[in-house]
Each structure stands twice: as C-alpha cells, then as structure tokens.
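K.L.:
have a look at this fold, sequence not included:
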C-alpha cells in the first residue's frame, strides 16, 4: 500500500540516516514557483547533512515515501492537490486522489516506512477559544501513538501555546527544547513559555530515542523544539500587533473551524509584507539541518 522509493528503502534497510519531509508546505504553504525551488532546497539540505530525504505525499491514491523529481514537481505545480491529514488517507487512497501530507499524515507514513526522524516547520495544536470550539489539531493525538522524532520550531504562534503544551503532557508526548529552556513560537524564537528539558546536541537527542525504545510503553513521539535564530525571527512587536488584528478580522468575517488557521497565516503574510513567510522558511531550514544531524546520530554515524 505504501510505496517507498528505492533510495529510502535501501537506506532504511542498511540503517543509514533518513529524514522525512512533509509536502503541505510545498503544495499549500508557498507561492508558485518558489514552492518547487524550496522543495528541492530542503531535500538538498538533508543530503548535505549526510542523510537521505524522504518527502511524503499521496499521488493517484498511492502514498509515497520518497519522491523523484517528477513527483515533487506534481505536488508543487498540479492543481487540485488536496491537503491530507492522517484521517484523510484511507479516503484519498480509495478515491485515487492526490494530496500533500500534513504533520500527522507524514508522521504516520514515515513510521510505516521505518523512518524515525521527521523535520517540519511548526506543529498544529490547541486552537484559541478551545473551550468554545473544541478545536484541536489532529497532530497531537497522532503523535501520542507514533514513535517518531519530530524536529520543529514549536507550534504555530497563532495557537494557544500553553494549552498545547498541557495537552502534549496529558498525551504523554515527550518535549525538549534544543539548546534552549524556552518553547519556540514558530515565527518567534521564544513563545514566552518554558520547557522542562533541554537537549544540547544530536547525540543527546539520539540517546533519548534509544531510551524510548529500551523503556517500551506507549509508542509516543519525541518533539525536539528547535528555535528559529533570533536574527531571522519575525519582529515580536510586529507579530503581536498583526496577530491581534488578524484575530479581530477572523471574528468580523465569521471565519470558523479548519478555515481559521489558513486565514490567520495568510493575514500574517500579507500584513508583515512577507516577513512571516521568511521567518517560516528560516525555521524550516534550521529544522531540516538539525534533523539530518539527528538522523546521523541515530544511525551511529
């Protein structure tokens, strides 16, 4: 059912480092044609770190772990590419649909293929006004039952960060800051909230992964929260002002449910003159570089 590229399959079988990459950022997160250039750049960053990239997507109803250039171009340029969470995978497969994978779908398919390390931008989480909407990303529940290491820049700053951290604790998902005791805020190096554990280098991350396996228990993920460099983050004052405006606009226009996150992210891009998009890409690049180093340490290289 899951089609694993020859390169990824051979690397996993040989115990060589592999890094999973999501495809939603390519199909839905960036404008064309920059999205295709960034997709290639991220794969090259993985290779420069000594690992094999495994970009994940569903094409014509077939989940792929590892894409060739033609498949990557389809994800970046083809109209009608859907956005697939893990709940959508069986529907997409049965319908023969094509879609880009979110964090939860990427993590699930990566784990199925034996890939242990996954790099992304920011996780989904608990939405603001959760007590009214009960709106929570599918990322959290999936990570609570999937043994994968996710290198990310925390959770999207438009979310309820403290509630998300509490939810991760309740679900038993391990969270550590990378080189910091503060939880990153996606566009921001510091969300304003602490983390209990700090890991200082890829060897320490790999040691935690080995301890997870040795201890057994529920197959939960490890989140390695890697902050965007401060000199590349979105200006915190600008972020606060624009996000506040975006939330008011969201209310005024009656935007609800799954439409809230793309609405807020789009508002941030437009009203920061693209600065939020550049901070997003800076975070993703840093996470991909670190993930390659973690995968190498995990592989014992």
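P.N.:
Arrived safely. No experiment lies behind these values; they were computed from the predicted model shown.

K.L.:
drop to CA atoms for contacts and neighbour counts, all remaining ones
P.N.:
Noted.

K.L.:
so where do the helices sit in the stretch 101-250 of the chain?
P.N.:
103-112, 130-133, 138-143, 161-171, 202-215, 236-252 (DSSP state H, counting those that start in this stretch).

K.L.:
of those helices, which is nearest residue 294?
P.N.:
Taking C-alpha to C-alpha, helix 202-215 is the member of the helices of the stretch 101-250 of the chain nearest to residue 294, at 4.7 Å.

K.L.:
could you pull out the strands in the protein for me?
P.N.:
Taking DSSP state E to define them, one finds strands in the chain at 3-4, 18-21, 52-59, 62-65, 82-84, 99-101, 117-119, 149-152, 174-178, 182-185, 188-194, 198-199, 222-225.

K.L.:
and here is the other one:
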C-alpha cells in the first residue's frame, strides 16, 4: 500500500529544500483547550517554530490521510471539529482506514513524524505511569513508543498528574535516554524541578543532535526524550499545585473516569481549580519547547 501521507505546501517545500522541520501534535488542539483559544495557541506555537528557523508540521488524521502540516483553513476546521478521535498506536491505522478525523497523541505523532522523515517533535508533556498503576495498569503508550520510534521528543517532562518516579523507571527499563536540558533535575511540567535527578544532562542543542545521530549510527532502536524546564516566569509552585492535583485525581476516581479520558479530565479540572493559571503555564511551556525543538532541528542539519 502507498503511505497515505499528505504534506502541507509549507512542509513540502521545506522537505524538498532540506530545511529543518519540527513535528507538532494535534491532541492539544482538539482535547487540550476550548475554541478559539486552541486555534490561537496552535497558530502561535507554529509561529514560534518559524521564528526560530524551522518549519512547523502539525500532524492530524483527516479523510483517510495522515496530514503532515496543516493548511490554515484545515487547522481552523480541526480546532472546531466535534467527535475527534484521540489517536495512539493502537487506533491510528483504524482511523486512517475508516476516514475518521483524529488528533495525534505523543505516540501517534512520533509514528507519523518518523514515516514522514521528521526527526524532532515538540510537545507539552509526555504521558506516563498514572498514579495507582500498580492496580489499574494505566501506563501511557508514549513510553513504549519512545523505546521504538526514532524521534527526539522535546517536552517539559512528564505531566505532573502522573507518578513521576515510576515513569522514569519505565523509561529506564525501556532504554530511553532522558535528557534534562540545562538542568540536573527532571522537570515536572508546570514546575521546573521534581526533586528527581535527571538521568542525563545536556546544555546545547548540537549535543542533543549529535546524540540523536549517534543512536542511529549504533543501530539503537527508539528515540530520545528531552526534558526542557518551563520558563521560570511561567512556573507554578509545586506546593500550591500538589493538593490541587490530588483533588482532581480523587474526583476522577470517584467518577470512574479512566483510559483516554483521564488526562483531559485532570488537566481540565486543574485549569478550573487554578482559575486558569495552569492553562497559561501550559501554553508558555509548549512555546518554550517549540523554541528548543527548532534549535535541535537546525542543529541536526549541521552536525
């Protein structure tokens, strides 16, 4: 079968010219925030990538096609679409084959980026091991994907709603390099530090790019996770946030919310409980990751 990839005009031109490209997920658009804030944020993040010398490629599934980069009108339609599937490895092929509209999670974005020949992906925070996973077995497919798909993923750490020590353990077990950018501490999404030592530290985009290429040269399967701390002026203090996260988790358990609905529920409830502070921080960290993603993509062309 022919790969059902469709490139936006901007991405197609960049790929033909060998210009740096940064993949962006679409779940943040469809499941992360309401319209029109979702559209405005997506447009702003794309512009941040451009302003830092790379081309953005927002990925989504529409009309039997994997779209690598979205035209302006397609992006706006997606931001207002209803009944959009939240896609990971398990349901990506089903959505494409059946013509469903789907937004890509970290795992699905990695798969599509690798198919398209894009080596760098900037997101907000990865999924991980949920609290209580020892009984629920709720572990994000993002962690497995990082162990088998050769994309460097720039994030602000794993989402703070998760069990971070267990998440780091699973990443280590799966042989995923976890690189904190200019930090010795693993960041906790809304907070710059988690109190957990980062397995690796790198201080420059070209060092990260060299490590990406060396993994390929050594035949090592999988990608890299680059944990980029949220900008200091956008950080939310963990002591303020932890009780709020605990309340949101307790409410999800009381309402029997599980599987793919857990993360959107928790993030939405935390936005309410922080009176919008967490959303502002989320937008700031995504933009910060887009900056670093663009720098790494540029460095990959030079190393």
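P.N.:
That came through, no problem. Note that this is a predicted model, so its numbers are computed, not measured.

K.L.:
among the helices of the stretch 101-250 of structure 1, show me which one is buried the most.
P.N.:
helix 103-112 (a mean of 25; mean count of other C-alpha atoms under 10 Å).

K.L.:
where in structure 2 does that helix fall?
P.N.:
On structure 2, the counterpart of helix 103-112 of structure 1 by TM-score structural alignment is residues 106-115.

K.L.:
residue 3 of structure 1 contacts residue 67, doesn't it?
P.N.:
No: the criterion here is C-alpha atoms under 8 Å, and residue 3 of structure 1 misses it with residue 67 at 9.8 Å.

K.L.:
compare those two and say which is more crowded by neighbours.
P.N.:
Between residue 3 of structure 1 and residue 67, residue 67 has the larger neighbour count (other C-alpha atoms under 10 Å), namely 21 against 16.

K.L.:
and stretch 123-134 of structure 2, which residues are buried?
P.N.:
123-131 (16 or more other C-alpha atoms under 10 Å).

K.L.:
show me the contacts for the residue nearest the centre of structure 2.
P.N.:
Geometric centre of structure 2, nearest residue: residue 123, 3.0 Å, by C-alpha atoms, centre = their mean. Residue 123 of structure 2 makes contact with 24-25, 106, 153-155, 286, 289-290, according to C-alpha atoms under 8 Å, 6 or more residues apart in numbering.

K.L.:
apply 10 Å and report the result again.
P.N.:
Counting by C-alpha atoms under 10 Å, 6 or more residues apart in numbering, residue 123 of structure 2 touches 23-28, 45, 105-106, 109, 153-157, 285-290, 293.

K.L.:
could you measure from residue 170 of structure 1 over to residue 183 of structure 1?
P.N.:
17 Å (C-alpha to C-alpha, to the nearest Å).

K.L.:
what do you get for residue 166 of structure 1?
P.N.:
Relative to residue 183 of structure 1, and taking C-alpha to C-alpha, residue 166 of structure 1 is found at 12 Å.

K.L.:
quick one: what's aligned to residue 24 of structure 2 in structure 1?
P.N.:
Residue 24 of structure 2 maps onto residue 21 in structure 1, by TM-score structural alignment.

K.L.:
tell me, how many residues neighbour that match?
P.N.:
The burial count for residue 21 of structure 1: 31, using other C-alpha under 10 Å.
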